[in-house]
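**Q** Attaching a predicted model along with its sequence, questions to come.
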Amino acid sequence: MPHHPALRLAAPVAVLALTLSACGGSDDDTSTDSKKTTQPEATASPSKESSGGELATGESAAGKVKEEDGTVTYDITAAKVDLGTEAEAAKLVQDPADAKGMALAVAHVKFTHKAGPALTTESDAGDATTIWADGRRGALLIGASDDAPGCEDPYDVESFKTGDSHVFCESYLVPSNAKSLEVHWAEEDGEPYIWKFPSQ
C-alpha cells in the first residue's frame, strides 16, 4: 500500500489508529516517570525459514514483502521494545483520556535486504509490525516513533539494496501494567513471527 507523505503532517500529535478497547488497560500504575527499555542480549542465529512461530532472542526470520519495486526477501529481527510512561502517552494523543492507564511501546525491528530488487522508494516492510501486550494487540499510534532514538524513517531511506540493513520502528499504546510484550511480524496473509520481551 503506498504511503502518502502529506498525511504525516496533518496533525501535531500522533494519530490513534485503533480503538483502545482492543488492548484493555488499567490505571493502577501511574507512579513511574522513567523510560524502561526491554532489550535482550542479541545472539547470532540463522534465519527461521518456516512461516510464522515463536523465535528466540536474537533469532531472525526470513520474510518476503511486495514492495513497489518488486518482491524483496528480508532477514527480520525484533531488537527491542522501548516502554514509556502514561504521562508521555497522554502527550501523544488529542484527548489525554484516551491514554489513561496506557504507555507508549516502540518496537525496534531490523530489516536486512537479502534478495530482490534494490528499492527506489520507501520500504513497506515495517508496516507488518505489531505490538501485543499480555496476549492482546495494542493500539497503533501513527507517527509517534518517527523521531525516536535508533529509529529510521522509511521516507528518509533513499536506497535499500541487497546487504543493507535498516531499523524501522512502530509505536503502540499498551496497558502500562502489562507483564509481557510481544513483537509480531507477518507476511501478507501469513502467520506471524513472534519475539517475546519482558515489560521491565
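**A** Thanks, I have the structure now.
**Q** From now on I want contacts and neighbour counts done on CA atoms only, so please keep to that.
**A** Noted.
**Q** The residue nearest to the spatial centre of the chain: which element?
**A** What sits nearest the mean C-alpha location of the chain, by CA atoms, centre = their mean, is Glu170, with 3.0 Å. Assigned by DSSP states H and E, Glu170 falls within strand 165-175.
**Q** since we're on the nearest residue to Ala42 once chain neighbours are set aside, how many residues are nearby?
**A** Spatial nearest neighbour of Ala42, chain neighbours left out: Gly58 (4.4 Å); criterion: CA to CA, 6 or more residues apart in numbering. If you count neighbours by other CA atoms under 10 Å, Gly58 ends up with 20.
**Q** hang on, the earlier thing: what residues sit buried inside the strand holding Glu170?
**A** Using 16 or more other CA atoms under 10 Å as the test for burial, strand 165-175 gives 165-175.
**Q** Could you report the neighbour count for Asp146?
**A** By the criterion of other CA under 10 Å, Asp146 has 17 neighbours.
**Q** How about the contacts made by it?
**A** Residues in contact with Asp146, defined by CA atoms under 8 Å, 6 or more residues apart in numbering, are 152-153, 169.
**Q** Recalculate using a threshold of 6 Å.
**A** Shown in contact with Asp146 (CA atoms under 6 Å, 6 or more residues apart in numbering): no residues.
**Q** got another, please set it beside the one above:
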Amino acid sequence: MPHHKTAPRLAAPVAVLALVLTACGGGDEADAKSPASPEVSVSPSRAVSGGDLATGESATGKVAEGPGEVTYDVVAQKVEVGTEAEAAKAVADAADTEGRVPAVAHIRYTHRSGPALTEGSAVHHGTAVFADGQRGGVLIGAPDDAPGCEDPYDVRSWKQGDSHVFCETYLIPADATSVEVHWEEKDGEPYVWKYSRK
C-alpha cells in the first residue's frame, strides 16, 4: 500500500520543539514516554475494533505483509508539536506552511503473531495525524529517524514479540486545540488516540 505524501517538500530537516500535549481520557504521560519493550503483556488493555482509545491503550489489527498476515499491537505514545518558524524552515517555500506547525506522532508497533518479516513492514502505512477533526498534510521528507524514532525502511528483520517505534510528521493548523493519531487496518475503521493542547 503506498504511503501518500501530499504536503510541501522539505528543504532542510525539521527541528521539532516538543510542547506538552495531554491525552484525553486520563492516564500517565510518563507511561507513554517509557521505552518500548518486547514484553508488552503489561499493556492496560487492547481495543478489538476501531474507536477512541485512552492513553497507553493499544489497538490490535492485522496487516497483509509479504510472507503472510501479521497481527500487531499498536499504540500512539505521544505527539510532539513544533512552531510555525520550524515549519517555514522545513520547506522550500515558507508560504506553503503559513499558519501551520509540524506534529510528530510516535507510534509503537509490536509483532504479536504471524510470520517473521525479512523485508520490512507496511504497518505504518495506516497511520495519520488529524487536528480538530481534519487530516493534516504529510510533511514530505521529514526525518523518519528523529530522536526516539526508527526509520521503518531500515527495519528489515521483525519477528513475534519485537517492537519498533515509527514516527509520522504532519503539518497541522497552528491554532488547533486537539490532535488525533489515527491507525487503521486495510478496509477497517480507524483507532483514534486524542490529545488536547494546553
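**A** Alright, I've got the coordinates. Predicted, not measured: the structure shown is a model, and the values here were computed from it.
**Q** I'd like the TM-score for the two structures, please.
**A** Here the superposed chains carry a TM-score of 0.81, computed using TM-score structural alignment, normalised by the length of the second structure; 175 aligned residues with a CA RMSD of 2.1 Å.
**Q** in which helix or strand would I find the alignment partner in the second structure of the residue nearest to Ala42 of the first structure?
**A** Counting by TM-score structural alignment, Gly58 of the first structure lines up with Gly56 in the second structure. Here Gly56 of the second structure, judged by DSSP H and E, is contained in no helix and no strand.
**Q** what's the neighbour count on the counterpart of Arg112 of the second structure in the first structure?
**A** Arg112 of the second structure maps onto Lys114 in the first structure when the alignment is built from TM-score structural alignment. Lys114 of the first structure sits with 18 neighbouring residues when counted by other CA under 10 Å.
**Q** pretty sure Lys114 of the first structure is touching Val72, no?
**A** No: the pair Lys114 of the first structure and Val72 does not pass the contact test of CA atoms under 6 Å, sitting 7.5 Å apart.
**Q** which ones are touching the counterpart of Ile194 of the first structure in the second structure?
**A** Using TM-score structural alignment as the criterion, the counterpart of Ile194 of the first structure in the second structure is Val192. By CA under 6 Å, 6+ apart, the contact list for Val192 of the second structure reads 51-53, 181-182.
**Q** ok, now how distant is Val192 of the second structure from His124 of the second structure?
**A** According to CA to CA, to the nearest Å, Val192 of the second structure stands 14 Å off from His124 of the second structure.
**Q** Equivalent analysis for Glu180 of the second structure, please.
**A** Applying CA to CA, the value for Glu180 of the second structure to His124 of the second structure is 15 Å.
**Q** Neighbour count for the two, which is higher?
**A** A count of neighbours by other CA under 10 Å puts Glu180 above the other of Glu180 of the second structure and His124, at 26 against 21.
**Q** just the helices in the first structure please.
**A** Assigned by DSSP state H, the first structure shows helices spanning 5-8, 86-90.
**Q** for those, which one sits closest to Glu41 of the first structure?
**A** helix 86-90 (26.5 Å; CA to CA).
**Q** Return the mean post-superposition distance for the closest one against the second structure.
**A** After superposition onto the second structure, helix 86-90 of the first structure sits on average 0.8 Å from its aligned residues (mean CA distance after the TM-score superposition for the first structure).
**Q** Summarise which helices and strands that helix is packed against.
**A** Applying 3 or more CA pairs under 6 Å, 6 or more residues apart in numbering; DSSP states H and E, one finds that helix 86-90 of the first structure contacts strand 102-115.
**Q** I appreciate the help and will end here.
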